[in-house]
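Q: below is the sequence, then the predicted model.
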Amino acid sequence: MRAGHIAAVGECMLELAGAEDGLWRMGHAGDTFNTLWALRALTDTAHACDYVSAFGDDPFSAAQIGFMQENGIGVAASPKIAGARPGLYAITLDGAERSFTYWRSDAAARRLADDADPLAKSLQNRTLIYFSGITLAILDVPARQHLLDALATARAAGATVAFDPNYRPRLWPSAAAAKAAIGEALALTDIALPTFPDENALFADPKPQATADRLAKAGIGEIVVKDGADPALVVCNGRAEPIAAVAVENPVDTTGAGDSFNGGYLAARLSGHPPHEAARRAHQVAAAVVQVRGALAPFSILRAAFEPI
């Protein structure tokens, strides 16, 4: 995959992470944004990185856009919705494992694909476009079709499309609806980055190889099945190779680990590394992320982790 302009599509929320003395620290995060954050850290700044979403006209939305711009991330032609605002989530930790509480039902990002024209404009002339099952789940059916149409057009024009199914049952009306939408997305996917427990929950895959086999039958040529602290299964051109994760003795917060793995993997592929080497670097990036609080690690930490050990 050649280096070039990158877009990620989805929802960036306000993140509340616990701090000392019962205080909360506010940041900005969301599954596809976390991946783009790692991509921005690990790719040449000469190449544009844009977060394609929808934003409100409130002070929190303005701060969110400002935060992105300060870190070299644009918003392309993302619409600004009058009276709307970002979604919000809070992280609760039990050791390093996390749970989330969300306030997002009326978030601006749910309208990112209501208007097909700015969405299509945002995805033009891209080398890589990344989105997820959460991106699909927050959209109503007509808007979801706008997104799929825009992705198909961009892909026909030469974009590589990467997709993480990232199944979250609470966001879907039924498992059948999730399967149908994810199936449509997979038909447009060049690089699939699923997480095995999600695939087991939705498709009853008994093991990562079953996930890889199912996706290969769907016509996807490059597949990386993540499985937490267990090896990731990398399948490309019919060759399957497990790549061991990096052990972290005392993880601090596992939020964003899989998203950052995806960002590290895609950054390595954009840099010309083969899939197995890209997965090794991605594991290193994920291991660095679980040693900081919140979903976003500083760029300096991500860059140090990305280099070969």
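A: Here it is on my side, so go on. Numbers count the residues shown, from 1 in each chain.

Q: for the rest of this, base every contact and every neighbour count on C-alpha atoms.
A: Noted.

Q: need the strands for the stretch 51-200 of the chain, in chain order.
A: 55-56, 80-81, 88-94, 97-103, 128-132, 160-164, 191-192 (DSSP state E, counting those that start in this stretch).

Q: how far off centre is the fourth one?
A: It stands for strand 97-103. Relative to its chain's centre, strand 97-103 lies at 17 Å (CA atoms, centre = their mean, to the nearest Å).

Q: distance check, the nearest residue to Thr211 once chain neighbours are set aside against Ala137.
A: With sequence-adjacent residues excluded and distances taken as CA to CA, 6 or more residues apart in numbering, Thr211 is closest to Asp205, at 5.9 Å. According to CA to CA, to the nearest Å, Asp205 stands 21 Å off from Ala137.

Q: repeat for Ala304
A: From Ala304 to Ala137 the distance is 34 Å (CA to CA).

Q: looking at these two, which is more packed in?
A: Comparing Ala304 with Ala137 by other CA atoms under 10 Å, the one with more neighbours is Ala137, at 24 against 14.

Q: sorry, back to before: dump the strands of the stretch 51-200 of the chain into a markdown table; add mean neighbour count and distance to Val224 as well.
A: Shown next, in a markdown table, are the strands of the stretch 51-200 of the chain (neighbours: other CA atoms under 10 Å; distance: least, CA to CA, whole Å):
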| stretch | mean neighbour count | distance to Val224 |
| --- | --- | --- |
| strand 55-56 | 25 | 31 |
| strand 80-81 | 18 | 35 |
| strand 88-94 | 17 | 27 |
| strand 97-103 | 12 | 23 |
| strand 128-132 | 26 | 14 |
| strand 160-164 | 24 | 10 |
| strand 191-192 | 22 | 6 |
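
Q: in CSV: these, plus distance to Asp213.
A: Shown next, in CSV, are those (distance: least, CA to CA, whole Å):
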stretch, distance to Asp213
strand 55-56, 38
strand 80-81, 41
strand 88-94, 34
strand 97-103, 30
strand 128-132, 20
strand 160-164, 16
strand 191-192, 12
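
Q: might one say that Asn200 is in contact with Ala210?
A: No: with contacts counted by CA atoms under 8 Å, Asn200 stays clear of Ala210, the gap being 9.4 Å.

Q: spatially central residue for the chain, please.
A: Thr32 (2.9 Å; CA atoms, centre = their mean).

Q: so that one makes contact with Ile129?
A: No: here Thr32 lies out of contact with Ile129, judged by CA under 8 Å, at a distance of 10.5 Å.

Q: ok, structure two:
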Amino acid sequence: MTHHIIIGECMVEMSGRGQHTYYQTFAGDTFNTAVYFKRSNPAQTISYWTAAGTDKISQQFMQKLNEENIDTSLAFTSEDKTLGLYMIDTDNKGERSFSYWRSDSAAKHLVSLFKQGQVVLDLTRIKSVFLSGISLAILSDEDKQSLLEMLLELKQRGCCIIFDPNYRPQLWTSAQQAQLWTDKAYALADIAFPGCDDHRVLYGHNSISDIQQHVTNCGVKEMVIKNGEHGIQIFSQAQHSIIPAHKVAQVVDTTAAGDAFNGGYLAARFAGKTEQYAAGYGAKVAAYVIGHKGAIVDKECMGEFLMANQLS
């Protein structure tokens, strides 16, 4: 059975639900994408390559992966580290503010734990690998290089490499360092999800054409540029498409909007749908998610939406 690998860090999320009250769950950019990919296309096997600890909260996280039917064979255990944590508060417009505690999380060692475990991957069965700029930023430079070398080998065997730059300045020593590794990842990517906000801050790109030219020069063939309420622009095989953002009756919480879009898009693409259909589907998933509190919408709550929006 072919499967998809998603790489990154999941953290303990403490979401504000009133004065001095927080709701605890799990979230992180690539984890959110994995969940919405799997929920939207249950036929696909999704493996989450990450690391947690041996403590109770880490055990709860592993249970969460199982509840979401995400494969845990690449979810490694650190004996002396645990999950990072963040607190999130939203204003009355759904906009977010964050506080993080992740400086020595287990996920920062996901590459070395993979090597220590002497894991043997069946490279012929891996259909795709997805990572983000955060997946890279949390690693040492040595582990970044090791990871990209593994991805190159997979790409040479026909695996689809997928990248979302998801730039977080505080995770990098400088913008120059972030540009260097982001461009290396773009150079490996078959599908990329550049965001207008990320590119404006990281590269100073102020237009879609600036982004498109830069990412195309890196060699990306399928580019999905996310521009919030202004919609999605797709550049693929010399074609250019514009997909409008899905209308939302009430924005409750914009957390994970881009991650949910990525998950929906990939679910549709690996169900054989066109880029245009996939973007429209991803926009629907994102619109549903931002109408609810927190990064991960309750599974049962989302069931009716998924039944009405099945990928055939």
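A: Here it is on my side, so go on. Predicted model, so just to flag it, every value in this text is computed and none were measured.

Q: that older thread, over in structure 2, tell me which residue corresponds to the residue nearest to the centre of structure 1.
A: Counting by TM-score structural alignment, Thr32 of structure 1 lines up with Thr30 in structure 2.

Q: can you name the residues that contact that match?
A: Ile6, Ile7, Gly8, Glu9, Cys10, Phe130, Leu131, Ser132, Ser135, Asp259 (CA atoms under 8 Å, 6 or more residues apart in numbering).

Q: spit out the contact partners of the fifth one.
A: Residues in contact with Cys10 of structure 2 (CA under 8 Å, 6+ apart) are Phe26, Ala27, Gly28, Asp29, Thr30, Phe31, Thr50, Leu83, Gly84, Ala107.

Q: ok, so of the residues you listed, who is nearest Ile232 of structure 2?
A: The nearest member of the contacts of Cys10 of structure 2 to Ile232 of structure 2, counting by CA to CA, is Asp29 at 18.9 Å.

Q: how far away is the closest one from Cys159 of structure 2?
A: To Cys159 of structure 2, Asp29 of structure 2 is 22 Å away according to CA to CA.

Q: swap in Ile234 of structure 2?
A: Taking CA to CA, one finds Ile234 of structure 2 at 21 Å from Cys159 of structure 2.

Q: again with Arg96 of structure 2
A: Taken as CA to CA, the span from Arg96 of structure 2 to Cys159 of structure 2 is 35 Å.

Q: now do the helices in the stretch 201-312 of structure 2.
A: 208-217, 257-269, 275-289, 299-308 (DSSP state H, counting those that start in this stretch).

Q: could I get these as CSV with distance to Leu154 of structure 2?
A: As requested, these are exported to CSV (distance: least, CA to CA, whole Å):
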stretch, distance to Leu154 of structure 2
helix 208-217, 21
helix 257-269, 18
helix 275-289, 23
helix 299-308, 32
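
Q: so which of those is the most packed in?
A: helix 257-269 (a mean of 27; mean count of other CA atoms under 10 Å).

Q: which helices and strands does that helix pack with?
A: The elements that helix 257-269 of structure 2 packs onto, with contact taken as 3 or more CA pairs under 8 Å, 6 or more residues apart in numbering; DSSP states H and E, are helix 29-40, helix 275-289.

Q: of all those, which lies closest to Gly18 of structure 2?
A: Here helix 275-289 is closest among these (CA to CA), at 20.0 Å.

Q: quick check on the contacts of Cys10 of structure 2: which are buried?
A: For these, a neighbour count by 16 or more other CA atoms under 10 Å gives the buried set as Phe26, Ala27, Gly28, Asp29, Thr30, Phe31, Thr50, Leu83, Gly84, Ala107.

Q: dump these to JSON lines, plus distance to Thr255 of structure 2.
A: Converted to JSON lines, the buried ones among the contacts of Cys10 of structure 2 look like this (distance: CA to CA, whole Å):
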{"residue": "Phe26", "distance to Thr255 of structure 2": "13"}
{"residue": "Ala27", "distance to Thr255 of structure 2": "10"}
{"residue": "Gly28", "distance to Thr255 of structure 2": "10"}
{"residue": "Asp29", "distance to Thr255 of structure 2": "9"}
{"residue": "Thr30", "distance to Thr255 of structure 2": "13"}
{"residue": "Phe31", "distance to Thr255 of structure 2": "13"}
{"residue": "Thr50", "distance to Thr255 of structure 2": "21"}
{"residue": "Leu83", "distance to Thr255 of structure 2": "19"}
{"residue": "Gly84", "distance to Thr255 of structure 2": "17"}
{"residue": "Ala107", "distance to Thr255 of structure 2": "21"}
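
Q: closest one to Glu68 of structure 2 out of those residues, please.
A: Taking CA to CA as the measure, Glu68 of structure 2 lies nearest Phe31 of the buried ones among the contacts of Cys10 of structure 2, at 10.6 Å.

Q: need the nearest residue in space to the closest one, chain neighbours excluded.
A: Cys10 (5.8 Å).

Q: that neighbour and Ser140 of structure 2, how far apart?
A: Using CA to CA, Cys10 of structure 2 is found at 18 Å from Ser140 of structure 2.

Q: likewise Phe114 of structure 2?
A: Using CA to CA, one gets 14 Å for the distance from Phe114 of structure 2 to Ser140 of structure 2.

Q: and these two? which has more neighbours close in?
A: Taking other CA under 10 Å, Phe114 of structure 2 and Ser140 do not tie; Phe114 has more neighbours (18 against 13).

Q: is it correct that the more buried one is in contact with Thr77?
A: No: using CA under 8 Å, Phe114 of structure 2 makes no contact with Thr77, being 9.9 Å away.

Q: need the helices for the stretch 51-200 of structure 2, in chain order.
A: With DSSP H, counting those that start in this stretch as the criterion, the stretch 51-200 of structure 2 has helices at 56-67, 110-116, 133-137, 141-156, 175-188, 196-203.

Q: report the angle between the fourth one and strand 126-132.
A: Angle between the axes of helix 141-156 of structure 2 and strand 126-132 is 150 degrees (criterion: axes from the mean of the first three to the mean of the last three CA atoms, to 10 degrees).

Q: ok now stretch 253-267 of structure 2, how far from the chain's centre?
A: On CA atoms, centre = their mean, the centre of stretch 253-267 of structure 2 falls 8 Å from that of its chain.
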